Structure formats: C-alpha cells, structure tokens
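Visitor: Compute the structure for the input listed below.
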Amino acid sequence: MFKYFDHKVIKTALASFLSYYLADYFGIKYGLTASIIAIISIQATKSDSIKITIERFFAVILGMSLFILLSSFLGYHYITLGIFILLFMPLCIKFRIVQGFLVTTVLATHILSEKSISLDFLLNEFYVLILGLSVGNILNLYMPTNSKTIDLIKMKVDLILKQILSDISESLKCSCVSVNEDKNFKSLKATIEEGRKFSLLDYDNSLFDKCNENLNFFSMRRRQYRILTRMRTCFKRLYIT
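Guide: Predicted coordinates:
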C-alpha cells in the first residue's frame, strides 16, 4: 500500500488541508470550495498546472459575469443554473477554457445559496479562487527529477542497440537470424518510448531553464530504430556465398 504514497498523493492531501485551514483562518466563506480547487490544481507537470490555472481564471471571470447577468433577469432559481450551464459550456469549448467549467459552476451555486450579490460576496468568491489556485500551484512547484531514471534508460537503449547490431553482423556471416531478434526490436521501441515519456515530464517541469538534450537523444534513437527496422527487412534478402 505504501508504494502508492508518491509526491502527488502527499501534495494533494496537503493542498486540501492548507487551503481549508487558511480559508478558516482568514474568515473566507466556502473554504471547502477553495480546498477542492487546490486539489484539482495539482497536475502532473508544472507547465500543465500553470496553463490550467490561467484557463480557470478566465473561465471564472466569464462564467460569473454570465451568471450574474442571468440571475438579475431570471432570479435566483435552479432553472437559472440550468440555463447558465446550457450557455456556458459551449463558450468554454469555443474559447478552450473547459478546465474552468467545473470551478465556475461550483462558484455559481454559491450565488444561488446566498440569493443575493454584493461586493463583499464577490470579493469572497475571488479570495476562494485565488487561495485554491495559489496553494495548488505553490505545492506543485516541487517535482522530483527523473534524471537518474532517464540515464538508466539511455544505457539500456544503447545496450539493446549494440545487441541488435551484433546480431545483424552474425546474421550476415552465418545466414541465420537470431532467436531474440523480434524480442530485441520490441524491447528497443518500448524502452525509447519510456525514456521519451520521462524526458517530456522533466522538460515540462522546467519552467525557465528548459533543456531538450534528453528529448533530442530519444528522438535520435527513434530515427535509428526506424532505420534499423528498414535494414532488418533488407537483410532478409542478402546472403554471402
């Protein structure tokens, strides 16, 4: 069970606690909503977290403006929420801010609960949003590096490549195919994709000093894999008399 307690689980639990505690400490209503916003702000990479935060911020501005407009004409009824969702969801899709749909809808239900809109209430909703997003993003700044894992994968890729080339050499000499040929090619492809996945994670987690050295390495190995695949087909037609 303890193997599942990775950094993301710990950050999610901490984000939930901190945002709810801070909301209570500063007297912000609907602290549970701030806690939920913080939880869903914990993403796989720093880049994803910042991108989704921006989406949610603009979605809330658009959505709350729309809901306030609708409620001023239709009143604070459940039918207003239904019409709001009917109009707001297509807008989120159109402007590519779908990640902010759920947060905005939850904030809109607060207006239904209050059945009134005031400056203090709007400020409170703003504090709820900012608190949840801030706690989530601050905790998400910690991301463990995958450099050791990537180095091990690089070594594994090169060893498989070496074995494949050695097998090709033997095949030309003795006109026979290695029994591990298919296994080695499948293993090479899977290992390259695994390394590329970890390299992408590291790249997305570097906000300022981005280095694509590892991505370039696995892109090069991808090209070499495709060349070897073509060579494999050609060698079937070669022989030495």
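Visitor: Please count neighbours and contacts with C-alpha atoms only from this point.
Guide: Fine.
Visitor: Which stretches in this protein count as helices?
Guide: If DSSP state H is used as the criterion, the helices of the chain fall at 7-25, 31-40, 46-74, 78-94, 101-114, 119-139, 147-174, 181-204, 213-235.
Visitor: Might you report the residue contacts of the closest residue to residue 78 other than its chain neighbours?
Guide: Distances taken as Cα to Cα, 6 or more residues apart in numbering put residue 112 closest to residue 78, at 7.7 Å, once the chain neighbours are dropped. The contact partners of residue 112, by Cα atoms under 8 Å, 6 or more residues apart in numbering, come to 76, 77, 78.
Visitor: now do residue 195
Guide: So residue 195 contacts 150, 153, 154, 218 (Cα under 8 Å, 6+ apart).
Visitor: next one: residue 197
Guide: Under the criterion of Cα under 8 Å, 6+ apart, residue 197 has no neighbours.
Visitor: still on that earlier bit, show me which of the helices of the chain has the highest average neighbour count.
Guide: Among these, helix 31-40 has the highest mean neighbour count (mean count of other Cα atoms under 10 Å), at a mean of 25.
Visitor: Give me the residues contacting that helix.
Guide: Contact partners of helix 31-40, identified using Cα under 8 Å, 6+ apart, comprise 12-13, 15-21, 23-24, 103, 106-107, 128-129, 131-137.
Visitor: what's near enough to touch the residue most central in space within the chain?
Guide: For the chain, the residue whose C-alpha lies nearest the mean C-alpha position (Cα atoms, centre = their mean) is residue 44; its distance is 4.2 Å. Contacts for residue 44 (Cα under 8 Å, 6+ apart) come out as 8, 201.
Visitor: what's the answer for residue 89, then?
Guide: 98, 101.
Visitor: Quick check: it vs residue 111, distance?
Guide: Distance, residue 89 to residue 111, by Cα to Cα, to the nearest Å: 18 Å.
Visitor: same check, this time on residue 230
Guide: As judged by Cα to Cα, residue 230 and residue 111 stand 64 Å apart.
Visitor: Could you also give me the structure for this next sequence, so I can compare it with the first?
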Amino acid sequence: MIKIGLRVIKTAIGGTVAIVLAQVLGLSYPYAAAIITLLSIQDTRRKSFDVVNQRLKATVLSLTIGSVMFLVFGFNAVAFGLSLLCFIPLAVKFNASEGISTSAVLVTHLLGEGFISGALLLNEVALMVVGTGVALIVNTYMPKMLGRITDDQDQIEEQFQTIVGYLVDKIHRHTDDEVNEQKLFSSVKDLLEGAKTRANKDQENYVLIEVSYYAQYMEMRFLQFDVLARLSQILDKVKLNSKQETILANLTEQFTRNLHDANNTVDSIAESDKIMEEFQNQPLPQTREEFVNQTLVFQYLNEFHHLLDINKTFFDNLRPEEKVLTQALVIKESISFIEKIAIIKNAKKFKKNLKYCYQKQLPITDPKVQELIGVWNKFTIEVQIHDMLEEIEVMSKELNLGRRNDETDLQEYFKKIIKESNKMY
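Guide: As a prediction, this is how the structure comes out:
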C-alpha cells in the first residue's frame, strides 16, 4: 500500500489554499503560489521559518536585479541569463539560497509580460507572501513527539543498565558470548540514533523558546555509549586478579545510580579518582604481562572517569532555569510539557523581579513585590523550594560582591518580604 504522510497531506491542503487565496486576491499567475507553498513546507517549524525568510529576501533581490537587466538589455533570454548570473551569487552571499528557484520563476513572469510596472512587481511579491504564508500556517501543526522522546529516554536508561550489568559479568568472567554482545550494542546504537533524530526534530519545532534539554541528553548518551563500547573492548584484553575484579565491578555498578540524575556524579568521580590513586601506588609490574594488564586497568579507570565526566558536563551545560528545575522539567512526569514551559518562564520572571525589587529596595506594599510573592507562592506548589533557595543564594553572591557594609544582602531582603507577606495573609 502507498503510505501518505502528514507532510504530503499538508502540502496538498496548502497548495490548494494558496491557489484559491491568490485567485481571490486577483493575482496573476496564481498557480505559482501553490509551487511556492509546496517548496516552503519543511519537516520542522524552525526550518520553515528559515526557508520563508530566505525566500522573501531572495524575492526582493531577484526582482530588483531582473528589472534592471530587462530595462537595460531588453526582455530576452540573454537579459534573463545575466540576471541569474548576478542574482545567484548574491543570494548565496546574503544567505538566501533557498529562494533561488522560486525567485527565478517570479522573474520569468516579468520576462513573459515584457514590461515592468509597480503593479506587476507587487503581484510577484504578493505571490511569494501568499505561498510562504500558507506554508507557515499549515506547518504550525506538528505531531507531538515529547511522549515518544520520554519513552526513548526510559528505554535508553534501561538498556544502559543492561550494558553495565553485562560489563560487570564480563569483569567476573561470567559471560563469553560475542554474538549476544554485538547484538546488544547494535540494538542500543539503533535506539540512540532514532531517539537523537526525534529529539533534534522536536527541538526544531520550537521557534519562540529554546527547548534543547532532550537534544543535549541524547548527545550525552551517545558519547557515553561509545565509552561503554570501549570499556567492553578493554575487558576482552585484560586479565584481572580477584581484587581487581571486585574493585572494577563495584565501581562500574555505581554508574547505574547516576542514570536518572545527571548531577549525582560528584561522589562517583571522587571514588574513581581515589581508586586510580590507589592503583598508581601499587608496586611496579615485574613482567611484560603484568605491565600490559596494569596499563589496561588504568585505561579502564580513565575511560570510566570520562563516562562520569560526560554526565557532569551535560549538567553543567544546561541553562540556569533547567539546572534549578531539573526535577520539574525532566523527572516529574505528573505535569505536562506546557506546564513545564510555564515553570521555566516563571523562573525567569521570578529572578528578574527579585533582582529589580532588591536593587530598588521596594517595600512589601509595592505591586512589583506583590507580583514577586505571587510567583513564589506558585513555586511552592510546582517545584521543590530548596532548588529555588539555592538559586537565590547564587544570585545573592553575584549581586552583593560590590555592596556597602550598611546594605542588606539579597537573601536577607527576600526573607524579610516573605516574612512580612506571611503576616499579611
């Protein structure tokens, strides 16, 4: 059976609407609007906006150059070729290459008419506006992907636990099945590739806000997957004694405790450093085999440290509002994505208002302070309070570095207004 996808349906609807709208507006060459719509509908909203922006720039550029060439050299094929010779390099230079084909079609309308007028130029611009406008409107609908992405996240973490369990068994020499290992790593890689594609596509569907958490998360897991594969390869070569087996197995099992919390790696990294230091203080190897094995053990520890460091780097690179609201944004499944976005906006608003109120030393009765208290009361329901208190502490250190001794700090100011608000209400 022939499968008709959503993009095909949107293209068919958009092309039809574009023609009808162009005809209603009385535009010449109305069918060109449908072609422009067809070419402007993209896989994501952000790509559509980018393509539309390029097409609009290219339209102005091509009509300007084409008009000049036709007026100077006449309405003939040579003038058209010269206009393309000038237009195409300039379109590339001004990042409007997506509009080259559609704009060239519009210029042929001028060639076909054999004259230049304000009404004709306006007609061509209107065709582009109708075509791209309809494309943007029909592309506002995108299927929701967040549920699938969170399912991907759960499956990835589950499969990572399976891989870690396999590595632990490998350390203890409880497994020697290369076929199953290849199948395991291959299936996880396929899962990661699909999840990364969906996360990047979902990120591209947000135009007015930046939603990059899941794209960064999938990139982190991809990097960790490569490390896990290298750890498995090291275990194929090394020969461990019973003490080394116990130490490496216990350390490797710790990784599963950090899977659900990207910020819970500090203790594991410290433990990894401690074990590396202990191995460095061991007696020097006496034989070539001992030297090779000790080198491989160090390599395993270094790779494992890198595995944990990827987690830490991921958390450190999150935007401030994502760090503070990690529980609400990622782990807390009881709230919808729209509610999570609202929490992010409230967090930004809260920090901005708190800074303003503190710098102005506004009293409890000021509307800005009342608004601040309202946002705070909403936070006490939606997120863990201690997360916001930690953020306030960070802000306090940043704002109070240059304060005079007779000034109160931000934390004291905040505690004061909250205390006063409790008395009022």
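Visitor: What's the residue nearest to the centre of the first structure aligned with over in the second structure?
Guide: Aligned by TM-score structural alignment, residue 44 of the first structure pairs with residue 43 of the second structure.
Visitor: ok so, going back, export the helices of the first structure as a markdown table, with columns for distance to residue 241 of the first structure.
Guide: Listed next are the helices of the first structure as a markdown table, based on distance: least, Cα to Cα, whole Å:
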| stretch | distance to residue 241 of the first structure |
| --- | --- |
| helix 7-25 | 61 |
| helix 31-40 | 67 |
| helix 46-74 | 58 |
| helix 78-94 | 66 |
| helix 101-114 | 70 |
| helix 119-139 | 67 |
| helix 147-174 | 10 |
| helix 181-204 | 23 |
| helix 213-235 | 14 |
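Visitor: pretty sure residue 140 of the first structure contacts residue 47?
Guide: No: using Cα atoms under 8 Å, residue 140 of the first structure is not in contact with residue 47; the gap is 9.9 Å.
Visitor: now residue 165 of the first structure: how far from residue 217 of the first structure?
Guide: For residue 165 of the first structure relative to residue 217 of the first structure (Cα to Cα), the value is 19 Å.
Visitor: Equivalent analysis for residue 146 of the first structure, please.
Guide: Distance from residue 146 of the first structure to residue 217 of the first structure, by Cα to Cα: 15 Å.
Visitor: Skipping adjacent residues, who's closest to residue 376 of the second structure in space?
Guide: For residue 376 of the second structure, ignoring the flanking residues on the chain, the nearest one in space by Cα to Cα, 6+ apart is residue 350 at 7.3 Å.
Visitor: Where does that neighbour fall, secondary structure wise?
Guide: helix 337-360 (DSSP states H and E).
Visitor: what about the next helix or strand after that helix, distance to the chain center?
Guide: Using DSSP H and E, the helix or strand that follows helix 337-360 of the second structure in sequence is helix 367-382. Centroid separation between helix 367-382 of the second structure and its chain, computed with Cα atoms, centre = their mean, to the nearest Å, is 29 Å.
Visitor: got the angle between whatever helix or strand comes next after helix 367-382 of the second structure and helix 367-382?
Guide: The element immediately downstream of helix 367-382 of the second structure (helix or strand, assigned by DSSP H and E) is helix 385-399. If you take axes from the mean of the first three to the mean of the last three Cα atoms, to 10 degrees, helix 385-399 of the second structure sits at 140 degrees to helix 367-382.
Visitor: what range in the first structure matches helix 385-399 of the second structure?
Guide: Per TM-score structural alignment, helix 385-399 of the second structure has no counterpart in the first structure.
Visitor: helix or strand right after that helix?
Guide: Following helix 385-399 of the second structure toward the C-terminus (DSSP H and E): helix 410-424.
Visitor: for that following helix, which positions count as buried?
Guide: Within helix 410-424 of the second structure, the residues that count as buried by 16 or more other Cα atoms under 10 Å are 410, 411, 413, 414, 417, 418.
Visitor: got TSV for those, with distance to residue 225 of the second structure too?
Guide: Below are the buried residues of helix 410-424 of the second structure laid out as TSV (distance: Cα to Cα, whole Å):
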residue	distance to residue 225 of the second structure
410	43
411	42
413	47
414	44
417	49
418	47
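Visitor: now, which of the residues you listed sits nearest residue 70 of the second structure?
Guide: residue 410 (67.5 Å; Cα to Cα).
Visitor: from what I can see the closest one touches residue 360, true?
Guide: No: checked against Cα under 8 Å, the pair residue 410 of the second structure and residue 360 is beyond contact range at 11.4 Å.
Visitor: how near is residue 61 of the first structure to residue 102 of the first structure?
Guide: Separation of residue 61 of the first structure from residue 102 of the first structure (Cα to Cα): 13 Å.
Visitor: Next: residue 58 of the first structure.
Guide: From residue 58 of the first structure over to residue 102 of the first structure the distance is 13 Å, taken as Cα to Cα.
Visitor: again, but for residue 13 of the first structure
Guide: Per Cα to Cα, residue 13 of the first structure is found 20 Å from residue 102 of the first structure.
Visitor: can you check residue 30 of the first structure too?
Guide: Taken as Cα to Cα, the span from residue 30 of the first structure to residue 102 of the first structure is 15 Å.
Visitor: Same check on residue 86 of the first structure?
Guide: Relative to residue 102 of the first structure, and taking Cα to Cα, residue 86 of the first structure is found at 13 Å.
Visitor: same question, residue 226 of the first structure
Guide: Where residue 102 of the first structure is concerned, residue 226 of the first structure sits at a distance of 43 Å (Cα to Cα).
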